[in-house]
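In: sequence first, predicted coordinates after that:
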Amino acid sequence: MSTFENTTPFNGVASSTIVRATIVQASTVYNDTPATLAKAKKYIVEAANNGSKLVVFPEAFIGGYPRGFRFGLAVGVFNEEGRDEFRKYHASAIHVPGPEVEKLAELAGKNNVYLVMGAIEKDGYTLYCTALFFSPQGQFLGKHRKLMPTTLERCIWGQGDGSTIPVYDTPIGKLGAAICWENRMPLYRTALYAKGIELYCAPTADGSKEWQSSMLHIAIEGGCFVLSACQFCQRKDFPDHPDYLFTDLDDNKEHDAIVSQGGSVIISPMGQVLAGPNFESEGLITADLDLGEVARAKLYFDVVGHYSKPDVLSLTVNEHPKKPVTFVSKVEKAEDESNK
């Protein structure tokens, strides 16, 4: 395990404008959610003992990012083995709220941290790629569901809607998230900027060198701290299966071959890399964030303030939940008619 830091020694007393933040770069324990939660606990405790007030985990840490899984999918083909694979994947996902969410809230409270956790959420038999938010008081604050899954992800995950794009106004800064390639959606980024995001969490499965450019751009564009968290995985972290396709990096089939190379990084509103990127191993990436940097960055450029052009350009965000079925009882109908 490696630890990448740009911090001052923690003496138990922190400035009101300085927040120590940690990214956990680690792999899911696939098909074993209790073991994944135990692994998360270990890292949360370690980060908290080092003085961190914010801990961010990668995309789909609970439940797993199914890199290389095919689920037997092909146009016009229905595959029994793929259905069985999805059954296992669905079993590893969690209900929100649910017992695993309660456990994570307890961990956040016991360790006095804000926690952002990537998870696969199951709502009935549909799965969502979700970011969960927790407070140091042990409260589950809410969630963000990924709006648009990427490529084959769309076959196994549902799409989020505008009802779960929160930015939480906390004592350590305004906290929100965009998951993986949502960060390439300029209108979604603009919605987060308009909500005043200062601690911009980017749980992702993109460990490419090119991803670093996107994170740097967002920090400067939004005048916010960007915390990009990605899993570091080797082939041995995944279940054995002859149909898995791992070709992101190379065709090395050895157990120690790197499948997801991480690259977790923390960047300031001025575009300075504060910690990371780590392309080498599992571990913690930690930095001290001076919230005063947000105001300094926005002197010259405030994307939804003095540098916007609302007379020419505007954005409307629909935050209403999109439900496929809405039930209206007969009693409610009768009351409605009597009020006319």
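Out: Right, received. Where do you want to start?
In: for the rest of this, base every contact and every neighbour count on C-alpha atoms.
Out: OK.
In: so which elements touch whichever helix or strand residue 40 is part of?
Out: Taking DSSP states H and E as the criterion, residue 40 maps to helix 33-49. Here helix 33-49 touches helix 99-111, going by 3 or more C-alpha pairs under 8 Å, 6 or more residues apart in numbering; DSSP states H and E.
In: rewinding a little: tell me which helix or strand comes right after the helix holding residue 40.
Out: Downstream of helix 33-49 (by DSSP H and E), the next one is strand 54-56.
In: what is that following strand packed up against?
Out: For strand 54-56, the packing partners by 3+ C-alpha pairs under 8 Å, 6+ apart are strand 18-25, strand 114-123.
In: now do the buried residues in the shortest one.
Out: When you say that, I think you mean strand 18-25. 19-25 (16 or more other C-alpha atoms under 10 Å).
In: what's the angle between that strand and strand 114-123?
Out: 40 degrees (axes from the mean of the first three to the mean of the last three C-alpha atoms, to 10 degrees).
In: how near is the most centrally placed residue in the chain to residue 137?
Out: The centroid of the chain falls nearest to residue 203 when counting by C-alpha atoms, centre = their mean (3.2 Å). According to C-alpha to C-alpha, to the nearest Å, residue 203 stands 23 Å off from residue 137.
In: next, the one to line up against it:
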Amino acid sequence: MSSCVKVAAIHAASVFLDRKKSTEKAIGLIREAARSGAELIAFPESFIPGFPVWAALWPPIDNHDLFAAMARESVLVDGPEMNMLRAEARELGVFLSVGFSEKSPVSVGGLWNANVLIGDDGSILTHHRKIVPTFYEKLIWASGDGAGLAVADTRLGKIGALICGENANPLARFALMAGGEQIHISNWPPIWPTRRPKGGGNFNNVNANRIRTAAHSFEAKAFGIACAGFMDAKMRAFLLERDPAIGDVIDGTPRAASFFVAPTGEPTGETAQDEEAIVYAEFDLEDCVEPKQFHDVVGYYNRFDIFDLRINRTRLVPMKTAGASDPDFVPVDPDFDEPQAHPRTTEGLR
């Protein structure tokens, strides 16, 4: 089996707040990347149905209609849009990393910032919800959990992914390193406004993303795919039509870039920033081996007698039920006034 993998990052704009058209656009881009030989294709943060940048631009009391639109256009992980992408992956024999706004099956306004890794057989290998929404994202998305904080062992190698600011979370990153990660995917929004131009010092997200991506690859000795969204003319016009006064803010905010890094943290492959593009890189996973001689933080270059990381991978749900047909049902002993301890609750505590 060859250790070389051709990967692609989709540096493209969503069809803003339109899940159907964004999915159709994604499928067209997947087909183009597959024709060019890409076996692993990554999409930006919340590509379906788009990134809610308005949360940075106006107070939440002015954005009720936009939140309602985001809730309406977000997708279920087992919904028709995801099924279309899974079918495409299976048909083309490619792996897909897709950022999307996930809606809750039990709450019409419950949303998560999510990412799935879809296998070349169409199966969902990992389903991750961003652990903590960043800054103004908290006005849109709920906190996720550790259920998807995992690495998929595939024929291409071991693949992991984190969303945007999670790539500055040392423990989240270490969890993927400890899973043997060889290819790390990070996905990002098209712009990230933090200040008005006259205030100065707008957060340089492009520089920050390069630092975070390079740092993770250097520490993990893994290849990195940084895949960012793009703000096209239609998205810009939509925002300006709502409020022309924010033109200086969005035009004065750096546009995100998509790029690749080697296990040394150095750049490799193609890059894109100022226009939509599919960029490509060739990863030879054998290049992950030699740097491990210098620092292997999940091997010899650590002290596990000193440090201990534990991860709760329970998928959080709003309600748990117990009944005679439920495998977690705990019967009550009539001779005792409290429920018996379920074996699974005490396992490992003795």
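Out: Yep, that arrived. None of the values given here were measured: they were computed from a predicted structure.
In: so where is the helix holding residue 40 of structure 1 in structure 2?
Out: On structure 2, the counterpart of helix 33-49 of structure 1 by TM-score structural alignment is residues 19-35.
In: can you list the neighbours in contact with the matching stretch?
Out: Residues outside stretch 19-35 of structure 2 that contact it (C-alpha atoms under 8 Å, 6 or more residues apart in numbering): 8, 10, 14-16, 41, 47-49, 73-75, 81, 85, 88, 92, 94, 278.
In: that stretch vs structure 1, average distance?
Out: On superposition with structure 1, the mean distance recorded for stretch 19-35 of structure 2 (mean C-alpha distance after the TM-score superposition for structure 1) is 1.1 Å.
In: buried set for that stretch?
Out: The neighbour-count check on stretch 19-35 of structure 2 (16+ other C-alpha under 10 Å) flags 19-23, 25-27, 29-31, 33-34 as buried.
In: swap in stretch 148-168 of structure 1?
Out: Residues 148-149, 153, 156-158, 160-162, 164-168 are the ones in stretch 148-168 of structure 1 that count as buried (16+ other C-alpha under 10 Å).
In: show me what residue 323 of structure 1 lines up with in structure 2.
Out: Correspondence of residue 323 of structure 1 to structure 2, assessed by TM-score structural alignment: residue 317.
In: what segments of the stretch 151-300 of structure 1 are helices?
Out: For the stretch 151-300 of structure 1, applying DSSP state H, counting those that start in this stretch gives helices covering 186-194, 209-222, 292-298.
In: for those, give me TSV that also has distance to residue 271 of structure 1.
Out: Conversion of the helices of the stretch 151-300 of structure 1 to TSV gives the following (distance: least, C-alpha to C-alpha, whole Å):
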stretch	distance to residue 271 of structure 1
helix 186-194	16
helix 209-222	6
helix 292-298	9
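In: kindly provide the distance from whatever residue of structure 1 lines up with residue 172 of structure 2 to residue 148 of structure 1.
Out: Counting by TM-score structural alignment, residue 172 of structure 2 corresponds to residue 188 in structure 1. According to C-alpha to C-alpha, residue 188 of structure 1 stands 11 Å off from residue 148 of structure 1.
In: quick check: neighbours shared by the two?
Out: residue 182.
In: do you know how far the aligned residue in structure 1 for residue 207 of structure 2 is from residue 235 of structure 1?
Out: In structure 1, residue 207 of structure 2 lines up with residue 209, judged by TM-score structural alignment. Distance from residue 209 of structure 1 to residue 235 of structure 1, counting by C-alpha to C-alpha: 20 Å.
In: tell me which of the two has more neighbours.
Out: Neighbour comparison, residue 209 of structure 1 and residue 235: the larger count goes to residue 235, with 17 against 13 (by other C-alpha atoms under 10 Å).
In: report the contact partners of the nearest residue in space to residue 215 of structure 1 that is not next to it in sequence.
Out: The spatially closest residue to residue 215 of structure 1, leaving aside those adjacent along the chain, is residue 226, at 6.7 Å (C-alpha to C-alpha, 6 or more residues apart in numbering). Residues near residue 226 of structure 1 by C-alpha under 8 Å, 6+ apart: 199-202, 215, 218-219, 265-269.
In: quick one: which of the residues you listed is nearest residue 80 of structure 1?
Out: residue 202 (35.0 Å; C-alpha to C-alpha).
In: now do the same for the closest one: its match in structure 2.
Out: Mapped onto structure 2 by TM-score structural alignment, residue 202 of structure 1 lines up with residue 186.
In: cool, residue 292 of structure 1 as well?
Out: Counting by TM-score structural alignment, residue 292 of structure 1 corresponds to residue 286 in structure 2.
In: from residue 263 of structure 2, how far off is the closest residue in space to that match that isn't next to it in sequence?
Out: Spatial nearest neighbour of residue 286 of structure 2, chain neighbours left out: residue 3 (6.3 Å); criterion: C-alpha to C-alpha, 6+ apart. Residue 3 of structure 2 sits 14 Å away from residue 263 of structure 2, going by C-alpha to C-alpha.
In: could you give the angle of the helix holding residue 40 of structure 1 to strand 18-25?
Out: Going by the same axes, to 10 degrees, helix 33-49 of structure 1 makes 150 degrees with strand 18-25.
In: sorry, back to before: could I get the contacting residues of the residue nearest to residue 286 of structure 2?
Out: Residue 3 of structure 2 neighbours (C-alpha under 8 Å, 6+ apart): 156, 283-286.
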